[in-house]
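>>> Generate a structure from the sequence data that follows.
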Amino acid sequence: MRWVTLLLTLIVSINSAVALASPLENGLKKASEGDFKTAVELLEPLAKKGNSDAQYNLGAIYYSGKLGVANPAKAIKLFNTAAESGHVEAAHNLGYIFYMGAGAKRDLTLAFKWFSQAASAGHIESQVSLATLYVNGQGVTKDISKAAYWFERAAEKDNMQAAYNLGIIFSSGEGVEKDYQKAKKWLLAVAEKGHVNAQFYLGNLYLNGRGEKANPIVAKQWYKKAANAGHAEAQYAIAMLDFIGIDGQPDYEAALAMFHKSANGWDRNAQYYLGHHYYYGLGVKKEMMEAYKWFDLAAANGHSDAHYMRSIVAHHLTEKQVDTAHKNALQWFDANHDNPHKHYDLKPHSH
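Model (predicted):
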């Protein structure tokens, strides 16, 4: 299951929208002007009297170091007091702090507690964060159905991350009844707004006929949107559709061009098929050394079949040509090292 990485945001901005007692307004005004010393002098008496907005904003000042030196311990104490009075942003901040271990020892149980409080009060980012805790079983027993509930609450308020995750959940059927129509509904909602992973995943659903008859033409349209944004796997998918030919007529030149784009994003399958193009002369002149280079790169990238094909190509080359082709692969490797790319495993490695 492919999840969007959880992005937790700590709210440290001063809540200038609050309009209560005049001292609070004055304190927030001073903070917005950058006079944090005076802001603290005005807000502290209110905080001691139990004003949760003053407590929250004081916490934001201390946490963010607006007085010159950050004081997370004091900030956490203020956030805690405010959150216990029902202050939503303070509860979210505590969830963030304990989830990240940012200013306090990491405590996923406390993160779950505070995200739950803020989520129940309608805080969108906390709803996404709480759902993600359920997905990963952090601070709570893993429960995809409860994750789906909270993702849906956030998605209903146009949170793109939540909508994408809902689409993945309903497509996989993990923890919920598999429902491709619901999956497409949520994926479409964000794909149309430019969510690249949603565009790619929609392409997969239409290509494989999930919930309806397979439609490679519509699939390719969604792949193209993701490919134009640099999505290497979408570029590979388009290349394969051209390679096979949706209408039974392969377009090897178009496939070759798209395989190159995908290979530059370090897609090992694209690198492997580039080797085939140059080995068999598909859409390009046969070039054994170029074929060897791409099979060499694919093999180094973990493509098991590339090892065999590389050995086949080596029989067509002299020892000197093999050495040169390998050096060409290394040069490509170094030249494209910084291209955005994914890794196929989590093992420590170096380029």
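
>>> Going by C-alpha atoms from here, please, whenever you check contacts or count neighbours.
OK.

>>> Run the chain-centre distance for the helix or strand Ala39 falls within.
Using DSSP states H and E, Ala39 sits within helix 36-48. Remark: helix 36-48 is offset 39 Å from the chain centroid, using CA atoms, centre = their mean, to the nearest Å.

>>> Over to stretch 227-234?
14 Å.

>>> Residues contacting it, please?
Applying CA atoms under 8 Å, 6 or more residues apart in numbering, the contact partners of stretch 227-234 are 196-197, 200, 223-224, 226, 235, 261-267, 341.

>>> Can you tell me the element the nearest residue to Asp107 once chain neighbours are set aside falls in?
Closest residue to Asp107 apart from its sequence neighbours, by CA to CA, 6 or more residues apart in numbering: Phe98 at 5.0 Å. Taking DSSP H and E as the criterion, Phe98 maps to helix 88-100.

>>> and that helix, what other elements does it pack with?
Applying 3 or more CA pairs under 8 Å, 6 or more residues apart in numbering; DSSP states H and E, one finds that helix 88-100 makes contact with helix 72-84, helix 108-120.

>>> just checking, what packs against the longest helix along the chain?
What stands out as the longest helix in the chain, according to DSSP state H, is helix 319-335. Packing contacts for helix 319-335, counted by 3+ CA pairs under 8 Å, 6+ apart, involve helix 288-300.

>>> Which residues belonging to the helix it packs on are considered buried?
288-299 (16 or more other CA atoms under 10 Å).

>>> Could you do stretch 232-250 as well?
Of the residues in stretch 232-250, 232-243, 250 count as buried by neighbour count, 16+ other CA under 10 Å.

>>> I'd like the structure of this one too, to check against the first:
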Amino acid sequence: MIRICISKAATVVLVCAVIGLTMSGQMAFAQPVDQGEAALRAGNVTQARDIWEENVATGDAAAMRNLARLHYTNSIMDADLERAHTLLSDAVAQGNGDANLDLGYLYQNGIGVPQSLARAEAFYSKASQAGNLEAAFLHARLVLGRKASPIETRQALAELKATSDAGHPPAVAAVGDLFRTGTFLVKDVEKAIEYYTFAGEKGDLDALNTIGDIYAFAELGVADIEQAATWYERAAAQGNAASSYSLALVLYSDPEANDTDLARAFDYAQIAALAWNEGAQFLLGRMYLEDRATIPDPFEAYRWLDLAASANVFEAHHYRAIAGRELGPERAQQAHESAAQWFTENHATPHIHRLLSGNYHSFN
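Sure, this is the predicted structure:
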């Protein structure tokens, strides 16, 4: 049971997950599974889009919502954010109350519309009232992240607790966040780990990654890198890009790392970089410059550092300049064009960027 302790100063909690993305990075669409979703799961985004376009023409509200998600997550090259908003509004008008969840996400993050947390909160509330657990979770988080009255705060905590008790993994992890930080609840990091563990067992791989962070950041009193690596590896084995990056960084940063450790670090960094983790792209670029985990290759270094720099990794600009100096102007331009080609060919893969406003990513 959650003991409610109202804090006078609420800390802002940032929502980092993109609606419509599960923890494994695969896009989750309206049920039941249709031909469009089957095509998407098979990796054929274009076919999924074509199927949903046909269904939208018949007034299919679920198809409207799914097609809108392809647009606002930039999963198609000609993404149209204005159309995404229209499709979601039409879906709501057709009786798809869950589309309010997506509208809330657009307004919360300013995707295709002026950012408005008040409107986001209102849309999440509508979806929550229709029984959508994700909306209830996000609604509670928004209320707890703003200046709220004591009554609003108690109601939001109760909503979060009910959603957690219902087993919704992000809500369970969110309660863990409150225990971890001592926000609204009495700080109890060990209790937080219990919540994160439960959430992780239910599929929230970011929760497992957070446990790794707790051990790495000495939140139990002393840093325990071995325990941190164990949790990172557990999540990485299930496809969590953030954990793959964290594990690569831990292994690579060890001055006593042997060749096996460095090879593992390289493999994990590569996995996370290919999954669009900007930190891993930066680390992989460094690895190609430094003669430790792989044979130095300034061309590959420039490619990955170029991609990391485009995702707002500030330090990547400096390392890219170093790689460019080794390559010379002509080869550096070729590396840039290679990075641009990889960006174009792979950017439809659903992913999120931690350092970019509205998850909007362009490559020049």
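
>>> hmm, back to that, quick one: the helix holding Ala39 of the first structure aligns where in the second structure?
Alignment of helix 36-48 of the first structure against the second structure: no match, by TM-score structural alignment.

>>> Pull out the buried positions in that helix.
36, 39-40, 42-44, 46-47.

>>> Could you tell me the angle between that helix and helix 72-84?
Here helix 36-48 of the first structure runs at an angle of 40 degrees relative to helix 72-84 (axes from the mean of the first three to the mean of the last three CA atoms, to 10 degrees).

>>> So what touches helix 36-48 of the first structure?
23-24, 26-31, 53-55, 58, 61, 66-67.

>>> Please produce a PyMOL select command covering the buried subset of those residues.
Selection command for PyMOL covering only the buried members of the contacts of helix 36-48 of the first structure, criterion 16+ other CA under 10 Å:
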select buried, resi 24+26+27+28+29+30+31+53+54+55+58+61+66
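
>>> Among the contacts of helix 36-48 of the first structure, which one lies nearest to Met1 of the first structure?
Relative to Met1 of the first structure, the closest of the contacts of helix 36-48 of the first structure is Ile61; by CA to CA it sits at 39.4 Å.

>>> picking up where we left off before, after the helix holding Ala39 of the first structure, heading C-terminal, what element do we hit next?
For helix 36-48 of the first structure, the following helix or strand on the C-terminal side (DSSP H and E) is helix 52-64.

>>> helices or strands up against that following helix?
By 3+ CA pairs under 8 Å, 6+ apart, helix 52-64 of the first structure packs against helix 36-48, helix 72-84.

>>> Can you add distance to Gly139 of the first structure and give the ones you listed back as JSON lines?
Shown next, in JSON lines, are these (distance: least, CA to CA, whole Å):
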{"stretch": "helix 36-48", "distance to Gly139 of the first structure": "30"}
{"stretch": "helix 72-84", "distance to Gly139 of the first structure": "19"}
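
>>> how near is Gln334 of the second structure to Tyr302 of the second structure?
Using CA to CA, to the nearest Å, one gets 10 Å for the distance from Gln334 of the second structure to Tyr302 of the second structure.

>>> Likewise for Leu220 of the second structure?
Distance from Leu220 of the second structure to Tyr302 of the second structure, by CA to CA: 39 Å.

>>> And Ala228 of the second structure, by the same measure?
30 Å.

>>> Over to Gln238 of the second structure?
Gln238 of the second structure sits 29 Å away from Tyr302 of the second structure, going by CA to CA.

>>> which residue sits closest to Gly36 of the second structure, ignoring its sequence neighbours?
Ala48 (4.1 Å).

>>> and the one you found, what is it in contact with?
Contacts of Ala48 of the second structure (CA under 8 Å, 6+ apart): 35-40.

>>> ok, and the closest non-adjacent residue to the aligned partner of Ala263 of the second structure in the first structure?
By TM-score structural alignment, Ala263 of the second structure lines up with Glu253 in the first structure. Nearest non-adjacent residue to Glu253 of the first structure, counting by CA to CA, 6+ apart: Gly283, 4.4 Å away.
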